[in-house]
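Colleague: Got a predicted model here, sequence first, then my questions.
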Amino acid sequence: MQPSGWVRWVSKSKKHASAMEHKGRSAGGKVLRSRSKTATLDESILNKIKEHQKELVKQKQEEGLKRFAGEDAGAQDTSENVFKKYESYRRESQLPTKVDDLRIMVDHRAQSVILPINQFAVPFHVKTLKNVSTSFEGDYTYLRINFVTPGQLSGKKEDVPFDDPDATFIRNISYRSTDARHFHELSNEITEMRRIALKREAEQKEMADVVEQDQLILNKQRPLTLPEVFPRPALEGKRVPGHLTIHQNGVRFMSPMRQDQKIDIPFSNVKHLFYQSCDKELIVLIHFHLKAPVMVGKRKTRDIQFYREASDVQFDETGNRKRRYRTGDEDEIELEQEERRRRHMLNKEFKHFAQRIADASEGRVQVDIPYRDLGFNGVPSRASVLLQPTTDCLVHLTDPPFLVITLSEIEIVHLERVQYGLSSFDMVFVFSDFSRTPLHVSSVPSSSLDDVKQWLDSVDVCVTEGAVNLNWGAIMKTINEDPHAFFQEGGWGFLQADASDVSDESESEQESEFDSDLDDGDQESTEYSESGSEFGESEESGSEPYEDSEEGEDWDELERKAARDDQKRRRERGEGSGSEDEDVKPKKKSKGGFGKL
């Protein structure tokens, strides 16, 4: 027999449990209401973004029509392919004296190959040669020289245009000799000369946009200096820190090892100036993004950075006098506090120096700081990095290769592979200068989709999305052929139309799947009711009787309905009614109240 106090405690605990249950339900109701309110707020924000994006696309189309309107509204790329002519020798007297032997000769000085044709020495420039090959047939060795000629459809390169449609071109020429070693040496020599010529041409093409910078005017007085900083890209030789100084019209980095190793950056060539703190980073840096690329050592670069490491390697010295009376935690706390103070001083020093650079430029350069809270991960080149928005750009400055995208130069941003169930999507930045190749940033997490769209919309950048990756090479080629016609036919509206169609299709697919799930559920429920006898036989009730809900039907009524359904199916199959009384007669209930059908 239990004491009365125990009974009072049990009744009190039951009351407390019921009160907590009621409180939980009411709290749950509040949570649901707050979630619905948040969903409504998110929906209103999405609607505002959609309306704003429609206005931006319309504005871009109007700007495109005005931009490419006029007499020269056709192709933006006015450079046409022309048949280039190369001259080996201007006069016959410039030919080598050994040509009288009428042998195949290679003249590296004139970058030409002299071939004997019909008792004449005919020079061919190396740029007119396509390739050289040798083959063997019996006792003879064949040397075949193929030339670059118009009308060749093979290869991915654009076809060489005709200078004169009535002209006749030689595709190839072959020579035969019994001296296999001589022909093999000639083939290697011609191939090597052609490789050097192609390399030289590629270097000239790469250096075409390198401009001559303004001469740096040095300060006569002692200039402001930021000591012990490392440059990126690094200079040749040993990696040692140098000094960055501010002068009248720019900044200069000087290596302490060699006076001829220096980097001059005039303010006239600076497009963006960034300062990035060492909070949650290993380095603190000042970054210059240039308008035109410059040569740093033997490298062409548009981004120059000066940084300092935020933390040094710490050594735990044990065995000293302090260590005898301490457990070690105090030393670790002191090290952490010292590192925080060091990071704070570094941030203060670099930020102050960046601001002094902006002041010395007299308004031509402003300091821009990345916002880490708005950053998102992506793969712009090789690895996944943190992309951080700034006031005017989207940047990654921590590790090379650096990424700096100016927002004012973006025409539109298209989000690819935006589908339900995918863990990531891609971003394509199309620039206002259609001759530039669009920039792809892949593998952006889908969790950042709403934040990315909201940020791009806040800086007035057109954003569209689609479910598949597009062939941007073909798209930009079509736009460059006739940009005015592109904007007349709707411009970038086709991206929005595709996105809306894809979203409608996805919604309809989801609705159809949902409907099919409902149908399957109904079918399963009917099968469940028909197989209720098995359920009733397998289930065993407890000592307490089964309490049915007020809305449910009695088991006897369910048995009669099941019997009538069975009788109806047999009648449809033509089996007759059978013993109706036996079918309709309900069976006995089990001990727990579950009927057997």
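Modeller: Right, received. Where do you want to start?
Colleague: make it CA atoms for all contacts and neighbour counts henceforth
Modeller: OK.
Colleague: For residue 394, see how far away the residue nearest the centre of the chain is.
Modeller: When the chain is reduced to its mean C-alpha position, the closest residue under C-alpha atoms, centre = their mean turns out to be residue 441, at 1.0 Å. Counting by C-alpha to C-alpha, to the nearest Å, the separation of residue 441 from residue 394 is 12 Å.
Colleague: which strands and helices sit next to the longest strand anywhere in the chain?
Modeller: Secondary structure of the chain per DSSP state E: the longest strand is strand 283-296. The contact analysis (3 or more C-alpha pairs under 8 Å, 6 or more residues apart in numbering; DSSP states H and E) places strand 283-296 against strand 270-276, strand 299-309, helix 329-360.
Colleague: One more to weigh against that first structure:
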Amino acid sequence: MVLRERNQRGCRLLKNINKVLILYFLPLNRYKITNLMHVSAAGLRNSHRHVPFHVKLIQSVTTAQENGYYILKLSFLTSSSTPFSDIVKQIKKLQTSFENKDIISVQESNSKNKLELIKFGEKPMLKNIYIRSDGYSNRRNKGVLEAHLNGFKYIIGRTLEFEILFSNIENGFYYPLSSELIVLLHFSLKNPIVINNKKVTMVQFYSNLGNVIDSVDGLQERKFFSEQDELLEERNERKQRELIATSFDNFLKDILEPTSKHFMIEIPDQKLEFKGAPLNSLIKIMPTKTSLVSLSECPPFILKLADVELVSMERVIQGIRNFDMVFVPRNYKQPVVTISSIETVYLDSIKQWLNDMDIVWYTSKNNLNWSNILKQIRSEISEFVKIGSFHSFLNDEDSGQDDEENEEDDNDDETSDISYSENEIDDSDDNFIEDAVSSGEDIEDELADDINEDLEDDEGSFIESD
């Protein structure tokens, strides 16, 4: 977003740097919106000129960062609901039309590659399976997942049917039964598919043991009057657990050979499980061979380790029960991934796991402003490499490397380049980091400049002010 002031009238002009929608408002009467312009693909526009609105019209302003995008939200004051209600309907109608166009384009691209069915003989299948994804979820109706020659097919009676080709699957994860009483198969897709008129990029097929147990013999409606009833429930639970685990294991064995050419099905290591909050709530996180995942909760959390350059464990202070873990990407244009509120009891096991994965890690007593750090690195990449990269300011008493040789000689003034023990940083290093960490500049300036350059190339640019 770009807010441009007009000092003469004490007004501001709001511009959305996205190319999809731009909002403009008509003149106001004593700080009230009197009318709004018509909605089109270009947004709300005045046919003659862009009209600003008074700053007192804004009730609140909030900012947020989500999936690498920076969001600016403004709440407006008005005495009449008619303008806003009409404009909301038009915006939703416009959004729906664009979503329908995207769905049609996805369906057309997917129709080029067809599923090769197994017409004769038995085909591997999972029965009584639920489905959920990033755009669709069905907790009521169970379906059947079939494995064919080059992909999967999922069917729920006559209500739902879709296909997933092996070549379109980027990652596969198998989450076996655990204390959460859920077993699932997770597939991350290279290209989106359409499920129930929704565009999705990941699909989970799962069975919830708790729902199965409740439906057996109507035990959910019974009251326990004796030990025999409790023993009966435990026996049914063990039986259902074995049946579900066996069905998933047999299905994985049958699809192992045809899918191995396209993707690998990974199983999380539950021994290295820890709890953290990558979003808003604590979830169970476990590592696999290539990723760090949490699959049982929605939305699932998946972090590819191949995209991580280093890990910074912050707020590691004696007496503090929790710490934060920051994953710095190899692409400095991408935002960091932070898992907060990790209990310190997991600290040693996480360090050992990072060592086993050959991932460089550091510890710090403070939280760093990684947005400013990465911005400073991008602007002065040659200086960043010259001073020794991240090691120049992240070196700490703990590390992912072996420091035994340095501990033998405490009086040695010269430390190794790969040693993570504390050493002095020259003035140029201090200046670089101070500029990066304590800089108060907002990164929106950089984003606005990049997007404004793109907007200049568009035909009939509609964001020029008077």
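Modeller: Perfect, thanks for sending it. This one's a predicted model, so the numbers in the text were calculated from it and none came from an experiment.
Colleague: show me where the first structure has helices.
Modeller: For the first structure, the helices defined by DSSP state H cover 4-67, 180-206, 321-324, 329-360, 449-458, 472-481, 483-488, 493-530, 532-538, 555-572, 580-584.
Colleague: Packing partners of the fourth one?
Modeller: Secondary-structure packing of helix 329-360 of the first structure (3+ C-alpha pairs under 8 Å, 6+ apart): strand 270-276, strand 283-296, strand 367-368.
Colleague: With respect to residue 83 of the first structure, which of these lies nearest?
Modeller: Comparing those against residue 83 of the first structure with C-alpha to C-alpha, the closest turns out to be strand 283-296 (30.1 Å).
Colleague: The residue of the second structure most remote from its centre and residue 219 of the second structure: what is the separation?
Modeller: The centre of the second structure is farthest from one residue, residue 226, which by C-alpha atoms, centre = their mean lies 48.3 Å away. Relative to residue 219 of the second structure, residue 226 of the second structure is positioned 14 Å away (C-alpha to C-alpha).
Colleague: And for residue 94 of the second structure?
Modeller: For residue 94 of the second structure, the distance to residue 219 of the second structure - C-alpha to C-alpha - is 50 Å.
Colleague: re earlier: nearest to residue 426 of the first structure, out of the helices and strands packed on strand 283-296 of the first structure?
Modeller: The nearest among those, by C-alpha to C-alpha, is strand 299-309 at 24.8 Å.
Colleague: and the closest one, what other elements does it pack with?
Modeller: If contacts are counted by 3+ C-alpha pairs under 8 Å, 6+ apart, strand 299-309 of the first structure sits against strand 225-232, strand 283-296.
Colleague: residues in the second structure aligned with the first one?
Modeller: Right, strand 225-232 of the first structure. Aligned by TM-score structural alignment, strand 225-232 of the first structure falls on residues 125-132 of the second structure.
Colleague: Which residues outside that stretch are in contact with it?
Modeller: For stretch 125-132 of the second structure, the external contacting residues (C-alpha atoms under 8 Å, 6 or more residues apart in numbering) are 137-147, 203-207, 247-248, 251.
Colleague: thought residue 112 of the first structure was touching residue 121?
Modeller: No. Using C-alpha atoms under 8 Å, residue 112 of the first structure makes no contact with residue 121, being 11.9 Å away.
Colleague: who has more neighbours, those two?
Modeller: residue 112 (25 against 20; other C-alpha atoms under 10 Å).
Colleague: From residue 440 of the first structure, how far out is that one?
Modeller: 42 Å.
Colleague: next one: residue 13 of the first structure
Modeller: 63 Å.
Colleague: the more surrounded of these two?
Modeller: Neighbour totals were compared for residue 13 of the first structure and residue 440, and residue 440 leads with 19 against 12 (other C-alpha under 10 Å).
Colleague: Show me what that one aligns to in the second structure.
Modeller: In the second structure, residue 440 of the first structure lands on residue 338 (TM-score structural alignment).
Colleague: these two touch, right, its match and residue 278?
Modeller: Yes. Residue 338 of the second structure is in contact with residue 278 according to C-alpha under 8 Å; the separation is 5.8 Å.
Colleague: what about residue 220 of the second structure, how many neighbours?
Modeller: Around residue 220 of the second structure there are 12 residues (other C-alpha under 10 Å).
Colleague: Please read the previous query as pertaining to residue 386 of the first structure.
Modeller: 17.
Colleague: for the one 10 residues further on, same thing?
Modeller: Residue 396 of the first structure is surrounded by 20 other residues when neighbours are defined as other C-alpha under 10 Å.
Colleague: got it, and residue 53 of the second structure?
Modeller: 23.
Colleague: Double-check it against residue 6; I have them as touching.
Modeller: No. If you go by C-alpha under 8 Å, residue 53 of the second structure and residue 6 don't touch, sitting 10.1 Å apart.
Colleague: Now do the shared contacts for the two.
Modeller: Contacts common to residue 53 of the second structure and residue 6, judged by C-alpha under 8 Å, 6+ apart, are 12, 13.
Colleague: Alright, that wraps it up for me.
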